[in-house]
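> What shape does this take:
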Amino acid sequence: MTIAIEGSEEPEENPVSRIIKVTPDIAGTFLSRNSVNRRLDVGRVRALAEAILRGEWKLTHQGIAFDKDGVLIDGQHRLHAIIEANTPVEMFVFNGLSNDIFPVLDTGRSRSAADTLLSTGAKYRTLLSATIRHVLLFKMIPNDPWSGARAYVSNDRILAAYNEDKDRYGEAVSIGRELSKHLFASQTAVAVGYFVTTEVAPAAELDEWISGLKSGASLDPGDARLALREVPKETPRRSSSKRRMGMRDQVAIYIKAWNAWVEPEKAGELRLRRLGKREKMPLPVEVKFER
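Next comes the predicted model:
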């Protein structure tokens, strides 16, 4: 569609757009016309492919673009994702764009997950989006690094997860902000730890757990809550090392303390420290009856 602007002259040849169902074969054909695109981000391709397979693909203005010479100048990640997912999707295909626009493609600020949550009216969106992302990583790749290409989580998936369980995520963020004042861990790590333990514990038990962590009052020396409160004192800090404890380690320590509190008879000598090289992420122990 061409929109005429008063007082301006239309160019001799306008770009043309149309909606096409791009199959894996068509995607391969389009990619054969690729000569100037950026280096492929495998993680982004995988994330887009997984979104397609989950049925989360949506038709937007972002599609595939060719210049006047028929060279692909935008959309290579979407095309590779279609091939990897082996699933056709509808998208806009633009033809006849100016040959000199490639340097200005995708130079705007990317929409963050916190931006995506803006429409929900939720508070503390940056913390909320980080919490949701790491809860999803805990469920998807608990024993792999939570950084790099494999750890990419799409904004759509974060928004969908929030809409499915918004009350518990909101509560986790609130607890994370408050409880992190008393612990070594970040607000995000505490929120994630709280969220995943709420799935296996009745509210009354969680209240006892949280109140003990907040006050530390009248806790026995062997109480796991006291041990968790004292992690900073027991964690050696090398003045020459500026490496921060990673999110997986922080969440793991929180869960280890939880498990030792739920099943003190199995805790043995509790050691709250970073995950070992081959150590797996602990899973929260379920509270099956009133303690």
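> from here on, contacts and neighbour counts on C-alpha atoms
OK.
> mind listing the strands for the stretch 1-150 of the chain?
16-22, 64-67, 72-74, 89-97 (DSSP state E, counting those that start in this stretch).
> wait, which of these is closest to residue 50?
strand 89-97 (12.9 Å; C-alpha to C-alpha).
> List the buried residues in that closest one.
By neighbour count on 16 or more other C-alpha atoms under 10 Å, the buried set for strand 89-97 is 89, 91-97.
> ok, the residues you listed vs residue 114, which is closest?
residue 91 (25.5 Å).
> Test my guess that the closest one contacts residue 59.
Yes - using C-alpha atoms under 8 Å, residue 91 is in contact with residue 59, at 5.6 Å.
> Identify the residues contacting stretch 177-195?
With contact meaning C-alpha atoms under 8 Å, 6 or more residues apart in numbering, stretch 177-195 is reached by 127, 130-132, 134-135, 168-169, 172-176, 210, 213-214, 228-232, 247, 250-251, 254-255.
> scratch that, stretch 76-86
Around stretch 76-86, the neighbours that count as contacts under C-alpha under 8 Å, 6+ apart are 22-25, 27-28, 30-31, 34, 37, 40-41, 44-46, 48-50, 52-53, 63-64, 88-89.
> Write the ChimeraX selection for whichever of the residues you listed are buried.
Buried members of these can be picked out in ChimeraX with the line below, counting by 16+ other C-alpha under 10 Å:
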select :22,23,24,27,28,30,31,34,44,45,46,48,49,50,52,53,63,64,88,89
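> Next, the second sequence, to be compared with the first:
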Amino acid sequence: MTKLSVPASTDVPQVEIMAVTPELAAKWLKQNTHNRNLRKRAISDYARDMAAGQWRLNGEAIKFATDGTLLDGQHRLHAVIEADVAIPLMVVTGLAGETQETMDAGRKRSAADAFSLRGEAHATVLASILKRIWMWNQGDVKFRNNYIPTTAECAALLKERPEIYRSVEIAVRTHQAFRYLPQSIVGTAHHIFSRIDVDAAVWFFVRVGDGAELSSGHPILALRNRVMTDRAESRKVPDHQSMAYLIRTWNAVRSDRPLSRIQQPADAPMPMPK
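Have a look, this model is predicted:
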């Protein structure tokens, strides 16, 4: 269906589900004469989900005023054009123009909220680890937030890599024993290190947590000292720097090389695990 029907003389809005093509989206956007500024990241996020077939009809509607003005949905319509696919969308017409002031007033549901609704254990930690693993896989190894995964992309990653559940467990247990490293970074590092050596990764984070059975000069002792010193001196350590600490420690352990200090300037290149 390509025709938008707008009620002319009724106060009751009309609702229908339509297959919105890029051509129809472009036509409707010509009626977008009174709206907020576009957020390019939102368009990109929506478009990736649409192109990947992960967009779901969830009751959120494209909304039009009685005079045909587009009130809500400009980001979704731009995303349809960017993804170049037809997407089923709910369309509401016949709304009073002033209702636009009340639209999008609620708090956006996060990936952590979605996983919590699924009944996932440690939903917030799970979501934050998935986000950083996804960013790492995209080449954003310093977690600069150039591209943030959507909830659908996080869910797809978890389905593809169910072993991430184990990384969440490791992150939680390590944090319970040693609260000086972010759980999201511990879980991300565990997953990445496990790709190299699963057993070594488990041993590594057990020792990060308890510091036991380590001789003087052991890299994990240097790591523990560094992050405890950072905390004692109230240094704000960004996530990518914590990740670099763990990678430098891992590489030293893997090469059986003693390490007395962990150094990683915030602007230094990210080391790669070996």
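> so of the contacts of stretch 76-86 of the first structure, which ones are in helices?
24-25, 27-28, 30-31, 44-46, 48-50, 52-53 (DSSP state H).
> Would you format these as a markdown table with distance to residue 145 of the first structure included?
Output for those, formatted as a markdown table (distance: C-alpha to C-alpha, whole Å):
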| residue | distance to residue 145 of the first structure |
| --- | --- |
| 24 | 31 |
| 25 | 34 |
| 27 | 31 |
| 28 | 32 |
| 30 | 34 |
| 31 | 31 |
| 44 | 16 |
| 45 | 18 |
| 46 | 16 |
| 48 | 20 |
| 49 | 20 |
| 50 | 19 |
| 52 | 24 |
| 53 | 23 |
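> related to what we said a few turns ago, any chance of the strands of the stretch 1-150 of the first structure in CSV, plus distance to residue 145 of the first structure?
Below are these laid out as CSV (distance: least, C-alpha to C-alpha, whole Å):
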stretch, distance to residue 145 of the first structure
strand 16-22, 34
strand 64-67, 32
strand 72-74, 30
strand 89-97, 31
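> Specify which member of the buried residues of strand 89-97 of the first structure is nearest to residue 271 of the first structure.
residue 89 (50.2 Å).
> Which part of the second structure matches stretch 171-179 of the first structure?
Aligned using TM-score structural alignment, stretch 171-179 of the first structure spans residues 166-174 in the second structure.
> Pull out the buried residues from that stretch.
Buried residues in stretch 166-174 of the second structure (16+ other C-alpha under 10 Å): 167-174.
> Can you pick out the ones from these that are in helices?
167-174.
> re the thing from before, with respect to residue 71 of the second structure, which of the buried residues of stretch 166-174 of the second structure is nearest?
residue 168 (41.3 Å).
> neighbours around the spatially closest residue to the closest one that is not a sequence neighbour, how many?
Nearest non-adjacent residue to residue 168 of the second structure, counting by C-alpha to C-alpha, 6 or more residues apart in numbering: residue 187, 5.5 Å away. Neighbour count for residue 187 of the second structure, taken as other C-alpha atoms under 10 Å: 29.
> Residue 187 of the second structure maps to what in the first structure?
Using TM-score structural alignment, residue 187 of the second structure lines up with residue 191 in the first structure.
> so which helix or strand takes in that match?
helix 187-198 (DSSP states H and E).
> Please compute how far that helix lies from its chain's middle.
Helix 187-198 of the first structure sits 15 Å away from the centroid of its parent chain (C-alpha atoms, centre = their mean, to the nearest Å).
> That one against the second structure, how far on average?
Mean deviation of helix 187-198 of the first structure from its aligned counterpart in the second structure after superposition (mean C-alpha distance after the TM-score superposition for the first structure): 1.3 Å.
> tell me the contacts of the aligned residue in the first structure for residue 22 of the second structure?
Alignment note (TM-score structural alignment): residue 22 of the second structure maps to residue 24 of the first structure. The neighbours of residue 24 of the first structure, taking C-alpha under 8 Å, 6+ apart as the test, are 79, 82-83, 86-88.
> Could you find the counterpart of residue 147 of the second structure in the first structure?
By TM-score structural alignment, residue 147 of the second structure lines up with residue 151.
> what does residue 122 of the second structure give?
Residue correspondence to the first structure (TM-score structural alignment): residue 122 of the second structure is matched to residue 124.
> And residue 264 of the second structure, by the same measure?
When the first structure is aligned by TM-score structural alignment, residue 264 of the second structure is paired with residue 273.
> which one is that match nearest to, not counting chain neighbours?
Closest to residue 273 of the first structure by C-alpha to C-alpha, 6+ apart is residue 253, at 6.4 Å.
> For the one you found, give me its contacts.
The neighbourhood of residue 253 of the first structure, defined by C-alpha under 8 Å, 6+ apart, consists of 228, 272-274.
> Switch those residues over to TSV; also include distance to residue 14 of the first structure.
As requested, the contacts of residue 253 of the first structure are exported to TSV (distance: C-alpha to C-alpha, whole Å):
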residue	distance to residue 14 of the first structure
228	65
272	64
273	62
274	59
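> Checking these against the second structure: which ones persist?
Counting by both residues aligned by TM-score structural alignment, their matches' C-alpha atoms under 8 Å, the members of those that carry over to the second structure are 228, 272-273.
> Which one (most neighbours) among these?
residue 228 (25 neighbours).
> Return the residue of the second structure aligned against it.
So, by TM-score structural alignment, residue 228 of the first structure is matched to residue 223.
> hang on, the earlier thing: before we move on, which element is the match of residue 264 of the second structure in?
Using DSSP H and E, residue 273 of the first structure maps to neither a helix nor a strand.
> Could you check how far it is from residue 236 of the first structure?
For residue 273 of the first structure, the distance to residue 236 of the first structure equals 10 Å [C-alpha to C-alpha, to the nearest Å].
> Return the residue of the second structure aligned against residue 41 of the first structure.
Per TM-score structural alignment, residue 41 of the first structure is aligned with residue 39.
> list the contacts for residue 53 of the first structure?
The neighbourhood of residue 53 of the first structure, defined by C-alpha under 8 Å, 6+ apart, consists of 85, 87.
> burial count for residue 31 of the second structure?
15.
> out of the buried residues of strand 89-97 of the first structure, who's nearest residue 206 of the first structure?
Nearest to residue 206 of the first structure among the buried residues of strand 89-97 of the first structure: residue 89, at 44.9 Å, using C-alpha to C-alpha.
> hang on, the earlier thing: go ahead and confirm the match of residue 228 of the first structure touches residue 246.
Yes - Residue 223 of the second structure is within contact range of residue 246, at 7.4 Å (criterion: C-alpha under 8 Å).
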